[in-house]
Structures are given as structure tokens and as C-alpha cells.
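Asks: Here is the input, now give the coordinates:
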Amino acid sequence: MSDAYVYVKDNTAEISLPAGTQVTVKAKTNSSSVQQVRLTGQDGGVDLLFSGTGERNTVIGQETVTGQAGLKAVFEYAGADGVFRPSKLNSGGPYEIGNYNLLVVVAENGDDADYNDTVLEFSWFTSK
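Replies: Below you'll find the model as predicted:
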């Protein structure tokens, strides 16, 4: 798990996942404003766009990717005028719970300070 990390700066997260591992990517929202996250890989093998609204952890996208270094996630939200603006980010993990691993990036659009407007989760299993 030592090769998994996340680094956030402004509205962009740089993510590294365990090489060759099947990783579930799930995007959720807790906002009435449109939330958007684009996940891309350096090699072009990953190019995902999750977008939507909803409360109570509404899932706006889920995919499986093969772990790799050099992923980039850009988080934005649509203001009342429909123009997308950068979100503020925070992150946690990776957390190892038995053979389950979790890495999380959360985004805030500024209407409060709960950092749950967009939640991007990366989860995978390791053999013991």
C-alpha cells in the first residue's frame, strides 16, 4: 500500500494507486449545485467525468480502473449562473482496514464548510 497517496493543491488532486490493482472509483454528491470531477491518467488510459447533484451521498458515477501513478482529478461546481468554478479540496488516507483499502478526496463549493459536496472514493483489496 506504500505506493498509494494523494496530494491536493487548489482544486486538483494528484493520485497514485497500487500498480496493477483493480480499484473501484466512486463519486458522490451532497449538494443541490452541480458538482463535477474529471479523472485523467498520464497515459490516457483513464478519462472519466462524473457530474451531478443530489443530497445524502447520491452516487454520480462509479467505475473500475487499474491502479497507476499519475492520476489527476479536477473538482468543480456550477454556480447559480451555470459557470463552473474550482472547489476547495481536502483528502484522507490511504486507510488500511484488514485487506480493504480506502483513499478519499472531498470537495467544498463554499456554501458551508462540511467538505462533502463531492466525495471521490478509491477502494481496493490487498491479499494477506
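Asks: all contacts plus neighbour counts: C-alpha atoms, from now on.
Replies: Will do.
Asks: Helices of the chain, residue ranges please.
Replies: For the chain, helices defined by DSSP state H do not occur.
Asks: could you list every residue that touches residue 53?
Replies: Residues in contact with residue 53, defined by CA atoms under 8 Å, 6 or more residues apart in numbering, are 29, 30, 31, 32, 33, 34, 35, 60.
Asks: Alongside the first, I'd like the structure of this one:
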Amino acid sequence: MSNASVFVKDNKAEISLPAGAKVTIKAKTNSRFTQKISATSKDGAVDYLFTGTGEHNSVAGQTTITGPSQIVATFEFSEADGNWKASRLNSGGPYDIGNYHLLVVVAENGDDADFNDAILELSWYTPKS
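Replies: Predicted structure coming up:
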């Protein structure tokens, strides 16, 4: 079991990860509007900002973190006026496939309702027992 979870409220996702896990974070976009995802930990060890636009899972950023067990991800988007607006969120996982684990948070900005405008994927492996 991966010992991870996500709680979505408004445009924030509170993400719990296994302590000490080496986690890959990927941010992707599927929208003509600029998407912004900020990922922060309470202790300040994690403080990343991913921004981007584009279709077909355009990569807005990727990083690897180790250690923090709590991260808050905030999702926003900007139309032509340049003002940031809150996205609507949904989540899935963690999905455990053998020693591989995947947790996904998806965002919708309201232009189509497909919940893929911004995607945050968190993945990690656990050692074999």
C-alpha cells in the first residue's frame, strides 16, 4: 500500500505522500488558456510553480522531491485578460501497480468540462518487501 491520499477543496489539493518517498512531480496542460499550478509544503522545502499552455499534454514542468509528506497544490488559469481565476478540481488515486504508485489531480477551467486543462501527476516507487 502506498500510504498516500489527496483531499480536494475548491482549487486546492491537499496531498499526503509517504514520508521519505522520492516523488516525481509532472505538470501538463491541455488548454489554450495559461495554466498555473503552485506546489508547496508547510515546511517550505517544496516550493514550485508550474505554468504553461498548449494541447496534447504539453509539459509545463517536472521535478523530483524527497521527504515532505504534505503538499498543497493550488490550480489557477488565466484568460486573455491576464487575471488568475480558480480552476475546478478532481482527483484519482493513489493507483498502486506493483511497486509503482500514481496520484493524479486534474483541473477544469470551464471551457469544455473534460477535466484535463491542467494535470498534476505524482509518482513514486516503494522498495520490494
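Asks: Which of the contacts of residue 53 of the first structure ranks first by neighbour count?
Replies: residue 35 (30 neighbours; other CA atoms under 10 Å).
Asks: excluding its backbone neighbours, what's nearest that one?
Replies: residue 77 (4.4 Å; CA to CA, 6 or more residues apart in numbering).
Asks: what's the neighbour count on that neighbour?
Replies: 26.
Asks: likewise residue 21 of the first structure?
Replies: Residue 21 of the first structure has 14 neighbouring residues, counting by other CA under 10 Å.
Asks: all strands of the second structure, in order?
Replies: Secondary structure of the second structure (DSSP state E): strands located at 5-9, 12-16, 22-41, 47-66, 70-78, 84-86, 88-97, 100-108, 118-125.
Asks: Mean distance between the last one and the first structure after superposition?
Replies: For strand 118-125 of the second structure, the mean distance from the matching residues in the first structure following superposition reads 0.3 Å, by mean CA distance after the TM-score superposition for the first structure.
Asks: So which other helices or strands are in contact with that strand?
Replies: Where contact means 3 or more CA pairs under 8 Å, 6 or more residues apart in numbering; DSSP states H and E, strand 118-125 of the second structure is packed against strand 22-41, strand 100-108.
Asks: For residue 88 of the second structure, find the nearest of those strands.
Replies: strand 100-108 (5.1 Å; CA to CA).
Asks: Which positions in the closest one come out as buried?
Replies: Residues 101, 102, 103, 104, 105, 106, 107, 108 are the ones in strand 100-108 of the second structure that count as buried (16 or more other CA atoms under 10 Å).
Asks: residue contacts, the residue nearest to the last one when sequence neighbours are not counted?
Replies: Which is residue 108 of the second structure. Excluding the flanking residues, the one nearest residue 108 of the second structure by CA to CA, 6+ apart is residue 115, at 4.4 Å. By CA under 8 Å, 6+ apart, the contact set of residue 115 of the second structure is 89, 90, 106, 107, 108, 109.
Asks: of all these, which two lie farthest apart?
Replies: Largest separation among the contacts of residue 115 of the second structure by CA to CA: 90 and 109, giving 11.9 Å.
Asks: out of these two, which sits in the busier spot?
Replies: Between residue 90 of the second structure and residue 109, counted using other CA under 10 Å, residue 109 has the larger neighbour count: 25 against 19.
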